[in-house]
Every structure is written in C-alpha cells, then in structure tokens.
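# My questions concern the predicted model and sequence given below.
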Amino acid sequence: MAETGEFELIGAITSGLPTSPAVRVGPGDDCAVFAVDGDVAVSTDTMVENVHFRRAWSSPNDVGRKAVAAAVSDLEAMGARPVGLVMALTVPSDLDATWVSEFSFGVREECANAGVLLLGGDTTRGRDITATATVFGDLQGRPPVTRAGARPGDVVAVCGRLGWAAAGLTVLNRGFRSPRAVVVAHRVPEPPYGQGIVAQQAGATAMIDCSDGLLADLAHLARASGVAIDVETSALDVAEPQSVVAAAVGGGDPLTFVLSGGDDHALLATFAEDSVPDGWRVIGRVLPGEPAVTVDGAQWESDAGWRHFQ
C-alpha cells in the first residue's frame, strides 16, 4: 500500500461504479450528493480486525461483503430503502495492495445484493484494518419503524437465520473449517434484503436488526417499548449444522446458538397477530409488565448475547 498511494487506491476502488438518477454528485468530490423522496435514515457500522474478523479466517472479499451487509441491515430494520453508502478504510502501509482490491470487489458485490450505491469514502493508514460503512436510506414518505412501538398482544416474528454465525465462530475458534455452511455464515451474513419494507407495509409495530443475539436484541426492543417479551423455543429452528457443532464441542445445547448468537443480521419485528407477512416466522409474544425477555416463561440463565466491551 505504501507503493500504491492513497489517490491511486481511491481511483481503483471507485472506477466504473454504478450510479442512478438520484445521485447528483458521485465519488471524486468533497461530498456525494443524492436526492430522496422523504426522510433520510442514517446508520454507521465499524468492523475492526481481530475483533469482528480475522484475516486467517476471512478473505478480503468476505470482509468487504460483511462490512456492507452489517450496515445495510440497520436500514432494513427501520423500513428504509437503501440509497447510498460511504466507506472509510484504514489499512497498514505494508498491506499487500491486492488485499484492498479484493476487499473492494466484495464491497461492490454486496452493494449490488443490497441494492445500495457506493458513493465514496476515505482511506488512511493505521496499525490494524478497520472498515466503517455509513449508509443512507430513503423512507419514501413512510414513518420509520423504531424499537419503541411493540404493544402487549403483539407477536414477535423473525425473518432470516439465527445462530448460524455463532456456530461458525465456535468452529473457527477450535481450528476447524466445517461444517462449511456455518463457517460461511460467520464470514458473510445474509440479511433478508427487502424485508424491512415488507414488514413496515404489513404494519410492524417495532423492529430491530439481530446483530448481538436474539435475546440481547429483543431486550433492547423490550426496554425501548416498555414491554415484556416471551420467546417460545418450540417455534425456533435449530439447523442440522448447528446440532453437529454443538455435539462436536462437548454435547452442548444447540439452542444456545439460536438464542444468544449474533452476527446473522436477521430482522426481528412485532406485529398484530393477524398481520405477519409471508416469509416471517412467529417465535414469541409481547406481554405487559416490566421490560424483560423470558424463554418459555422463565429467565434464561446463560449468556444472552454479544456485549461489545466485555
């Protein structure tokens, strides 16, 4: 990277990027400029080497895709249509330039999957690789779906996978690379793109991106809404690869991956019981009471999910 230089790097990353009529000014100026039809939703997500990914486990393409997916999932959780993304990338000066090229290919690939345009960003030198994605979404005149609207009598539903990435992380931490399905899920999440708007249009009363774990993120929603939530384990899906991993690491309960594993970026939302859209699965209920999350009516005694500073 010391030989490539900042401006050559930026030129390589932004060359030939797709655009749209909504983009008034694209990469290459001091700011990007774009037009929207309503309120703008904005979110920022940072990934740090050896905290969110390891180069020994994830390819540069994987890291680029994951950086985009994690950020855009927050727009989905508000019911916004993804519009634009800017990326700030920090890399060591002795990093091979091909790593950055492959990372940028991953960013482009996931932007295409998510329906968001890469509008620019920044590069700088640092000890570790960090990637910060800031995303902008258009609410198109619709009200945002926040975490604060769940009501007693609503049901809790999920769209997307739960606990796959956690099972993959468990495998990788033990030096293995299989089952491949969960390892890939850790490297590159698969948010249910487009389902945030589907949920909003179906009347979702509250919604959140599931990044820290099912119980942890439902606890955020319960506190914001001032309600209690009970999760029904009979409605949760434990996949065969998760059971394989649990058995291989000492016979633990694979349900732990589903309840507390993060990084899958599924969507969690609450709905009136008769308005849950296709593609969503009911997994619990909203109850009156002090904000809390229970599992089959009882407190969950194990870890509830990821805590960033512990």
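Done, it's in.
# going forward, measure contacts between C-alpha atoms and count neighbours the same way
Noted.
# Next, the contact list for the residue nearest to residue 131 when sequence neighbours are not counted, please.
Sequence neighbours aside, residue 89 is the residue nearest to residue 131 in space, at 4.7 Å (criterion: C-alpha to C-alpha, 6 or more residues apart in numbering). Residues near residue 89 by C-alpha atoms under 8 Å, 6 or more residues apart in numbering: 121-124, 129-132.
# So residue 41 is in contact with residue 142, correct?
No - contact criterion C-alpha atoms under 8 Å: residue 41 and residue 142 do not qualify, at 11.3 Å.
# And those two? Which one has more around it.
Between residue 41 and residue 142, residue 41 has the larger neighbour count (other C-alpha atoms under 10 Å), namely 20 against 15.
# element containing the more buried one?
strand 40-48 (DSSP states H and E).
# before we move on, what about residue 222?
helix 214-225.
# Could you do residue 123 as well?
With DSSP H and E as criterion, residue 123 is part of strand 117-125.
# same for that strand, what does it pack against?
Packing partners of strand 117-125 (3 or more C-alpha pairs under 8 Å, 6 or more residues apart in numbering; DSSP states H and E): helix 6-14, strand 81-91, helix 97-114.
# next up, a second structure to put side by side with the first:
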Amino acid sequence: MTSSRTPQPGPRLSDISEERLLREILPVLPSGPAVLLGPGDDTALVRARTGAVLATTDAMVRGRDWLDEWSTAEDVGRKLVAQNAADIAAMGGHTTALLVTLVADPQTPVAWARDMARGLGAAAAEAGVAVVGGDLSSAPAGTLMVSVTALGDADTAPVLRSGARVGDQVAVSGTLGWSAAGLLLLQRDSAESGPDQVTWHRRPRPAYDQGPAAAAHGATAMLDISDGLVRDAGRIASASGVAVELQGSLLRDDVDALTPVVGDDARACVLTGGEEHSLLACFPEGELPAGWRRIGDVRTGVGVRVDGAAVAGGGWDHFERPAESEEPPPLHQE
C-alpha cells in the first residue's frame, strides 16, 4: 500500500481543552432556518415544521469505515453527511439538522478534528443542513470514531421499505458501483485509473432532492443503496413480501461505464458494491420522475433475481464474514 498521507504536525487534543477545540470547530459548522437555538446550551432547539421528526444515525470508525492512508479528515466529514442525509432522503424527507459526536484518542491531532469539521460543515452547508451540537469524548490509544445523528421532516407521508407492490417498476436515481470501484482501485494502489470513482468513494454526493421528488411522484418503497444493490433490493423485497427482478440489459450501461476502470470486476461493483448512497425506489407503472431510470420490476415471490436467477448477499455487513465463493450471476447481455 502506498500512502499519500503524512502525519499531521501541530498540537494534539491532549494539548488543549474541550472549550478551545469547540472554538476551533464551531465557526465552520452552518446554522439554518429550522434552528431556534444552536450550540451552547444543554440541547439545541430545532423547529419541527410538520409536527413529526425523521431521525437516523450513522457512525464511522477508523480502521473499519476508513483508513487514514486513503481518506483525509475532510473526506470523513463529508461522507458522514452523505450517509445520514441520504437516509432522510430515502424516507422522502429533507434533512434539517445534524448532531455530531467525536470519540478520539487524545493523541489525535487538533488539525484532524478541525479538518473533519470543515469537511462536514461544507457538505452540510451544500445540502442546506444545520449542525446544532453534539458531544466529545476521549478514547483508548488508536481509537477514532465520528458519529452523526440527522433530523429531518417530510412534506408527504414517509416512504417505507414495505410498500412495494407486484407490478411496480424498480428504479434508481444516481450511479451504481462507483464507490466500490473506487475502493477497489485504492486497494490496488491504482487510484489514478479512476479518479471520479475514487472521489465518489471518499466523498459521495447523493442527489438528496430526489427523495422528496420520488415521494411526491408516488413512490411505494424506497431506501438508499448503502450496502449494495442486491442486498438493499432484498430488504425492500423482504419488507414488502415480494420479489425484485433486476434486468441485466437495464444495468448494462452501468457495467460498461466501469469496465475500463476495474475490468471484469465491474459487474460485481454494480450488483454488490456498497456505500453508493444512490436512491432505490419502486413506482407504479407509468412515467418515472426526472432523474430516475428503471432497472427492474416487482414480481410475486421472494428475494432478488437477476434475469431470473436468484441472487443474495453481497455488499457490506458489519458482523458477517462473507463467503469467499459468493459471486453474483452474470448480467444478461442483449
């Protein structure tokens, strides 16, 4: 592994107080119109415009969710926003506020914490989301973890995973397999072969507005692709009591786009690659909203099929050891 990262100079967290660290990071975190009271008191106060609140949380742990050799602190901050805001979007909602927790070895450079906050703040500002508070804690040597809790609201009833119906179209908004391809290139020490995919792996940029747009268009089920197309389509299938039939011909462009970058691994990236955070949804027959494309249909049965062949697993599971022989079926070629 060739690393382009060097140890950050300057003071460590153990050299400063919590108050000084907060003075370093709070100025780079945005506020917003939903915030009635921001950082500084025991809690923030955030307006719940619709009388109900969507809430989600996601954490990143160094050595599990990122490596310092491959991702900067700003990358980590930006990715955390994407992971959480995509979850809110997948319910048909708009993210309104974030709470951030940093758990760190006292020997962590202050510059790392500041740069993470800068990346998180920039991504939040781009998404129109406020950062309203959080928590700090020390940790054993080598430990570094950042967690974000996101709050949001929705103009419609939330779109669940359990509403898909036989005859619905299965559609995606966004890329497929780019993050997995970027990770594969980093593992191969050949990031220059696919800079766009590597950037997407480090700093995904989901189209958050497509979640509310899908809900307004009548989406029956939706989630974001965080653990791979097959695994996440399987979650819709299981929750809805249906089968999801993916069509290889409708995924061919995705595979062809990645083949020059990762070769024969393109198919696996598209079907099982995680951390994409594109949105996957089911819609009744008819015209799809702008920004969405059909990749399959909802059928009777169980599980996920690709061109009629049952497929399961793939993607990422925090506590599951994947079977080495697990291999997605070949895509149908027209």
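That came in fine, so what should we check first? Everything quoted here is computed from the prediction, not taken from an experiment.
# Quick check: the aligned residue for the residue nearest to residue 131 of the first structure in the second structure?
Matched by TM-score structural alignment, residue 89 of the first structure corresponds to residue 102 in the second structure.
# who's in contact with the equivalent of residue 40 of the first structure over in the second structure?
The alignment partner of residue 40 of the first structure in the second structure, by TM-score structural alignment, is residue 53. Under the criterion of C-alpha under 8 Å, 6+ apart, the neighbours of residue 53 of the second structure are 151-153.
# Likewise for residue 185 of the second structure?
So residue 185 of the second structure contacts 191, 193-194, 198, 262 (C-alpha under 8 Å, 6+ apart).
# try 6 Å
residue 191 (C-alpha atoms under 6 Å, 6 or more residues apart in numbering).
# what about it, distance to residue 195 of the second structure?
9 Å (C-alpha to C-alpha, to the nearest Å).
# how about stretch 32-40 of the second structure: buried residues?
Buried residues in stretch 32-40 of the second structure, counting neighbours by 16 or more other C-alpha atoms under 10 Å, are found at 32, 34-35, 38-39.
# cool, and stretch 172-189 of the second structure?
So stretch 172-189 of the second structure, judged by 16+ other C-alpha under 10 Å, has buried residues 172-186.
# cool, and stretch 122-142 of the second structure?
Across stretch 122-142 of the second structure, burial judged by 16+ other C-alpha under 10 Å covers 122-125, 127-134, 138.
# Let's have those residues in a markdown table, adding distance to residue 162 of the second structure.
Shown next, in a markdown table, are those (distance: C-alpha to C-alpha, whole Å):
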| residue | distance to residue 162 of the second structure |
| --- | --- |
| 122 | 34 |
| 123 | 30 |
| 124 | 29 |
| 125 | 32 |
| 127 | 27 |
| 128 | 29 |
| 129 | 28 |
| 130 | 30 |
| 131 | 31 |
| 132 | 32 |
| 133 | 33 |
| 134 | 32 |
| 138 | 40 |
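# now the residue nearest to residue 131 of the first structure: how far from residue 124 of the first structure?
6 Å.
# And residue 5 of the first structure, by the same measure?
Computed with C-alpha to C-alpha, the distance linking residue 5 of the first structure and residue 124 of the first structure is 10 Å.
# and what of residue 303 of the first structure?
Residue 303 of the first structure sits 37 Å away from residue 124 of the first structure when distances are taken as C-alpha to C-alpha.
# Kindly report the same for residue 8 of the first structure.
Residue 8 of the first structure sits 13 Å away from residue 124 of the first structure when distances are taken as C-alpha to C-alpha.
# if I look at those two, which residues touch both of them?
When contacts are counted by C-alpha under 6 Å, 6+ apart, the set common to residue 8 of the first structure and residue 124 is empty.
# Check the burial of residue 178 of the first structure by counting its neighbours.
Quick note: residue 178 of the first structure (other C-alpha under 10 Å) scores 15 neighbours.
# where does residue 282 of the second structure land in three-state SS?
strand (DSSP: H, G, I helix; E, B strand; the rest coil).
# Trace it over to the first structure, please.
Match for residue 282 of the second structure (TM-score structural alignment): residue 270.
# quick one, what contacts that match?
150, 154-156, 204-206.
# Can you show me the helices along the first structure?
Using DSSP state H, the helices of the first structure run over residues 6-14, 60-78, 97-114, 164-173, 180-187, 195-202, 214-225, 240-248, 255-260.
# out of those, nearest to residue 308 of the first structure?
helix 214-225 (11.8 Å; C-alpha to C-alpha).
# got the buried residues for stretch 299-306 of the second structure?
Of all the residues in stretch 299-306 of the second structure, those buried under the rule 16+ other C-alpha under 10 Å are 299, 302-306.
# wait, which of those residues is closest to residue 25 of the second structure?
residue 304 (44.7 Å).
# Residue 241 is in contact with the closest one, correct?
No - using C-alpha atoms under 6 Å, residue 304 of the second structure is not in contact with residue 241; the gap is 11.4 Å.
# re earlier: identify those among the contacts of residue 270 of the first structure that sit within strands.
Here DSSP state E is the test, and the contacts of residue 270 of the first structure give 155-156, 206 as lying in strands.
# filter the contacts of residue 53 of the second structure to the buried ones?
Using 16+ other C-alpha under 10 Å as the burial test, the contacts of residue 53 of the second structure include 151-153 as buried.
# Translate residue 164 of the second structure into the numbering of the first structure.
The pairwise alignment with the first structure assigns residue 164 of the second structure to residue 150, based on TM-score structural alignment.
# can you pull the contacts of its match?
205-206, 225, 270.
# where's it relative to residue 189 of the first structure, distance?
Taking C-alpha to C-alpha, one finds residue 150 of the first structure at 26 Å from residue 189 of the first structure.
# one step back: most widely separated two among the contacts of residue 150 of the first structure?
225 and 270 (10.7 Å).
# Contact partners for the residue nearest to the spatial centre of the second structure?
By C-alpha atoms, centre = their mean, the mean C-alpha position of the second structure lies nearest to residue 83, the distance being 3.2 Å. By C-alpha under 6 Å, 6+ apart, no residues touch residue 83 of the second structure.
# try residue 147 of the second structure
Residue 147 of the second structure neighbours (C-alpha under 6 Å, 6+ apart): 58-59, 100-101.
# run the last query once more with 10 Å
If you count contacts by C-alpha atoms under 10 Å, 6 or more residues apart in numbering, residue 147 of the second structure has them with 57-61, 77, 80-81, 84, 99-103, 134-135.
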